[in-house]
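Trainee: need a structure here:
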Amino acid sequence: MGTLNTEFDTSVKRIAVVGGGSWATALIKIFSEGDQVKLNWWLRNKKDINHIRRYHSNPRYLGAVKIEPEKVTPYEDLREAIKNADTVMLAVPAAFIIEALGDLTAEDFKGKKIISTIKGMIPKQNILVTQYMEDVFGIPHDAIAVIGGPCHAEEVAMEKQSYLTVASSCNEYAESLADAMKCRFIKTATVDDLYGVEYCAVMKNIIAVACGVAHGLNYGDNFQAVLVSNALQEIKCFLKRAYNIERDLASSAYLGDLLVTTYSQFSRNRTFGNMIGRGYSVKAAQLEMEMIAEGYYASKSIYEINKDLGAEMPITTAVFHIIYERISPYVEFNILKNKLT
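Mentor: Modelled structure (predicted):
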């Protein structure tokens, strides 16, 4: 864990955004609404960078979002992108974060604050993205924040009213970041439950896969309501053992994020699960989707973590069995439905 640093500049003035997907694009739009922040935007694809410079839009995702050149500077070199930034925002799938950061060192991150917007875990290592940044790059714990809450990138693009929560152990940093995000269609709140918000964001993707499987198997709304209500208890049980602090799971950063991911048409994890329930193999479903379903990786990570914690987690177990042990969704859900209340 990075050392605690009680004295650092909590202001957010220039952010280096790492990632070129739909959520990264939505975040670019959010932070561009005000005049407080300038953005360095690193994308892997050079053609995308050239397109953004010429046409001021992302050619792959959320093409209707206007990229303002006076506020956003695209970069091909990640080290250059973060050099003059005070804050680095991570917005790539968790499975690719190690590859994305490449040969960067702790020296590159010296004096930088970190924002994770990633709702997934580092596969195989089974650790949160924030823990990875602390362990590998020595980022001080209070210089890290997580952005969570019920907010689909597609609705941000349409400027539909959305709510986001900033979690950090440093209240001043959280407030500074939350203030930079506020705009006519984004409201913000802050909490100090960094790991709790992050774990919940990971686990809700597993539940969304389960809801998708249920829909694919032709279970109805009645069953899904029971599934989601049981899921909240499952999350509560896990968090009590993994990171037990006082928190209100009924707030939007927890329950809100769970609901939007399990019910929304925009949920890629629900879509992935629906395909599995309809008979797609895991590989076929992944190939057909153009975006990563974090629940695929998360189900294995949380399942393996829980071997030591021993929390009662029938939904996570069912998803793990279906995805990784290739048990029939029909068979697994016949077992699962008898464990729900």
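Trainee: make it CA atoms for all contacts and neighbour counts henceforth
Mentor: Noted.
Trainee: which residues touch the residue most central in space within the chain?
Mentor: Nearest to the mean C-alpha position of the chain, by Cα atoms, centre = their mean, lies residue 119 at 2.1 Å. When contacts are counted by Cα atoms under 8 Å, 6 or more residues apart in numbering, residue 119 touches 93-94, 198, 201-202, 205, 294.
Trainee: another one to check against the first:
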Amino acid sequence: MVKKELDNDKVIGVLGSGSFATAIVKMLTENSKTVHWCVRNEYVKGAIELRHHNPTYLTAVKFNTRNLCLTTDINELVTACDIVVLATPSIYLSDALDKMTCDYTGKIFVSAIKGIVPKVNDVVAHYLRDEFKIGYRHQAVIAGPCHAEEVAMERLSYLTIATIEENQKMLSRKFSSHFIKVNCSADILGNEYSAILKNIYAISAGIASGLGYGDNFTAVLVSNAIREMEVFLDAIHETPRDVNESAYLGDLLVTAYSLFSRNRSLGNLIGKGYTVKSAIQSMNMVAEGYYAVDSIYKTTQQKKMKTPIIDAVYRILYEEKNAEKEFKHLTKVLN
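Mentor: Prediction:
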């Protein structure tokens, strides 16, 4: 029996029109005849239809618009799709989902969001579960070292999709291509939290660079960060996992070192002397680590974790502590 699109007729769509959302649409068009795409406004929708590319992000990526079903209405997207990829910045997710009034029973929601939902001060997995009664059986998380800019250039990248076993092969087929390799995991919470934590650690690497620390110190900083991440993940959700896998360590490395990393860029500006407010205002994309560190720090305090890097980033960003002094102290506790 021939399977339609290899995936039992599963229709997939993407919510969001930023750089990573655009990259995900590019991934999906490799295997799906039609990809539904809910974008920010009519201007973006019209520009894609007319010029065949996102007018603001990853403008070099050309789309065959015959393969796209564009809308600005989340209810149209969710109604049409069996799988909905959430790819908005975390600070905008609740505004978008609050408009969802259609029936979403049985649909799979895939989070490509690497941040905390401010409305509930929690991760997307918990937000979907608690606010919308979408259980883990109908959730998935995208993680791993996969910068949107390199996806746009079709440079080989690796994704990890964390979901229950029965969804893994189907979702893997949707995202795989000659430039995207997919690994699967059952560690939904671990993958989501690690994707959030690596943004905080990338800010620390950027601050170190801005202050004039070199590669040697950054290597020590990152090696301490992966151990700190393991402490955090075990305290939040203890399950068999290897933090040296690409979804954890790999994503941390690329976000801490890459010039494409917006979180590293934010930290770099702060290390060079920008105020937090001016650094954020100078960027045209959201640095998720800034919003995440407040929630993550409070969790570490509640659970009495030893997380000196998270602590330092929090004090610099939210208590306006001097970055140079904080890092001088940090050098004494790293090993």
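Trainee: of the contacts of residue 119 of structure 1, which is the nearest to residue 147 of structure 1?
Mentor: Within those, the smallest distance to residue 147 of structure 1 is 8.5 Å, found for residue 198 (Cα to Cα).
Trainee: what does residue 48 of structure 1 align to in structure 2?
Mentor: By TM-score structural alignment, residue 48 of structure 1 lines up with residue 44 in structure 2.
Trainee: wait, its match sits on residue 55?
Mentor: Yes: between residue 44 of structure 2 and residue 55 there is a contact under Cα atoms under 8 Å: 6.6 Å.
Trainee: those two - which one has more neighbours?
Mentor: Counted by other Cα atoms under 10 Å, residue 44 of structure 2 and residue 55 do not tie: residue 44 has more neighbours, with 20 against 16.
Trainee: ok, that one - contacts?
Mentor: 54-55.
Trainee: mean deviation of the helix or strand hosting it from structure 1?
Mentor: Using DSSP states H and E, residue 44 of structure 2 falls within helix 42-51. After superposition onto structure 1, helix 42-51 of structure 2 sits on average 0.8 Å from its aligned residues (mean Cα distance after the TM-score superposition for structure 1).
Trainee: C-terminal to that helix, what's the next element?
Mentor: Remark: after helix 42-51 of structure 2, the chain's next helix or strand is strand 68-71, criterion DSSP H and E.
Trainee: in structure 1, what residues pair with that following strand?
Mentor: Across structure 1, the stretch matching strand 68-71 of structure 2 (TM-score structural alignment) is residues 72-75.
Trainee: ok, now stretch 219-239 of structure 2?
Mentor: So stretch 219-239 of structure 2 sits over residues 225-245 in structure 1, by TM-score structural alignment.
Trainee: spell out the residue ranges of the strands in structure 1.
Mentor: 14-18, 38-42, 72-75, 87-90, 113-116, 121-122, 127-128, 144-148, 162-167, 186-191 (DSSP state E).
Trainee: right, so of those, which gets closest to residue 289 of structure 1?
Mentor: Evaluated with Cα to Cα, the strands of structure 1 place strand 121-122 nearest to residue 289 of structure 1, the distance being 19.8 Å.
Trainee: quickly note the distance from the residue nearest to the centre of structure 1 to residue 327 of structure 1.
Mentor: Applying Cα to Cα, to the nearest Å, the value for residue 119 of structure 1 to residue 327 of structure 1 is 26 Å.
Trainee: also residue 307 of structure 1?
Mentor: Distance of residue 307 of structure 1 to residue 327 of structure 1, computed by Cα to Cα: 20 Å.
Trainee: out of those two, which sits in the more crowded spot?
Mentor: More crowded of residue 307 of structure 1 and residue 327, by other Cα under 10 Å: residue 327, with 15 against 9.
Trainee: any idea what that one aligns with in structure 2?
Mentor: In structure 2, residue 327 of structure 1 lines up with residue 321, judged by TM-score structural alignment.
Trainee: then residue 173 of structure 1?
Mentor: Applying TM-score structural alignment, one finds that residue 173 of structure 1 aligns to residue 167 in structure 2.
Trainee: residue 207 of structure 1 now?
Mentor: Per TM-score structural alignment, residue 207 of structure 1 is aligned with residue 201.
Trainee: what about that match, how many neighbours?
Mentor: Neighbour tally, residue 201 of structure 2, other Cα under 10 Å: 30.
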